[in-house]
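K.L.:
Predicted coordinates and the sequence they were generated for:
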Amino acid sequence: MIMECVWWELAPGEPDIEQLQMQLEQIDLAVWQRIDALHTKYWIMNKTPPRWGAVMLWRGEKPALTVLPLNVAAEAIGRPPDVRLRFTVAASCLNESIIAPWASVLSQEETCITMPS
């Protein structure tokens, strides 16, 4: 699995957090559900200092940009992200409260996984 973290350091004159949040609520977030390689996507923000971005967990390699939904934040902000980090995921573990309803079908080994390198 690959984790990608991207964000913008928002400057005066650029869209603020509230504008970006409203825009996010107006777009069809479901388009991201149709990206097979995407495991999870989180939109992230910070008011002080103002930052906007996303954390994406990919099942394998990230698909080409041409097959991904439009990067609405990049369009609104008018430039690429200030920070783009990429990590190989070494391990993952689900919180017990999340898996409790699934306990009868999941084993402990399936909820905490060491990834092959």
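P.N.:
Everything's here; your move. Residues are numbered from 1 along each chain as shown.
K.L.:
CA atoms for contacts and neighbours, from now on please.
P.N.:
Fine.
K.L.:
ok but Glu61 is inside a helix, no?
P.N.:
No - read with DSSP: H, G, I helix; E, B strand; the rest coil, Glu61 is coil and lies in no helix.
K.L.:
Pull the number of nearby residues for it.
P.N.:
12 (other C-alpha atoms under 10 Å).
K.L.:
Comparison target, given below:
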Amino acid sequence: MKAMIAWWDLSTSQQNAETLRDFLREEAQQSWSDIPGLVLKFWVSDPERHRWGAVMIWESEEAAARAVLPRSAGEVIGHPLDYREWFDIEATVEGAHGLPSLNGLGTALAPQLERELENH
């Protein structure tokens, strides 16, 4: 398994964490859910340091290389990644938690999740 960590410096972009959350809610989450070989992706932000990025866990380097990726936040941000590194995954563990799934969690999706819970 391979992990990829990447982020953009938003200091020179018209985008910020809030506007990129809108992008994430509108299209990114659904676009990534059916990518073969992608085990998990989580988007990360550091609004104080003007950073936006992601961590992706892949079944293999080959799976990552074969993947046809959807529209990137880079198109919205207006420039390529500032940082990208690949790592071998040495071990994994899933902690004891009460979450039914890791899908659909996070700051960007909290309003959407709250609406869905209200409707049930």
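P.N.:
Received the coordinates, thanks. As the structure is a prediction and not an experimental result, all values here were calculated from the model.
K.L.:
TM between them?
P.N.:
Overlay of the two chains. TM-score (TM-score structural alignment, normalised by the length of the first structure): 0.75; 97 aligned residues with a C-alpha RMSD of 1.8 Å.
K.L.:
Show me where the second structure has its helices.
P.N.:
17-23, 29-32, 61-66, 73-77, 110-118 (DSSP state H).
K.L.:
Using a markdown table, lay out those together with distance to Trp7 of the second structure.
P.N.:
As requested, these are exported to a markdown table (distance: least, C-alpha to C-alpha, whole Å):
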| stretch | distance to Trp7 of the second structure |
| --- | --- |
| helix 17-23 | 12 |
| helix 29-32 | 17 |
| helix 61-66 | 17 |
| helix 73-77 | 10 |
| helix 110-118 | 22 |
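K.L.:
Which among the ones you listed is found nearest to Arg51 of the second structure?
P.N.:
Closest to Arg51 of the second structure of the helices of the second structure is helix 17-23 (C-alpha to C-alpha; 7.6 Å).
K.L.:
Pull up the aligned stretch in the first structure for the closest one.
P.N.:
Aligned by TM-score structural alignment, helix 17-23 of the second structure falls on residues 17-23 of the first structure.
K.L.:
mean shift of that stretch relative to the second structure?
P.N.:
Compared with the second structure after fitting, stretch 17-23 of the first structure deviates on average by 0.9 Å (mean C-alpha distance after the TM-score superposition for the first structure).
K.L.:
how much space is there between the residue positioned nearest the centre of the second structure and Val76 of the second structure?
P.N.:
For the second structure, Trp43 is the residue whose C-alpha lies nearest the centre (C-alpha atoms, centre = their mean; 2.8 Å). Trp43 of the second structure sits at a distance of 15 Å from Val76 of the second structure (criterion: C-alpha to C-alpha, to the nearest Å).
K.L.:
do Ile57 of the second structure as well
P.N.:
Distance from Ile57 of the second structure to Val76 of the second structure, by C-alpha to C-alpha: 23 Å.
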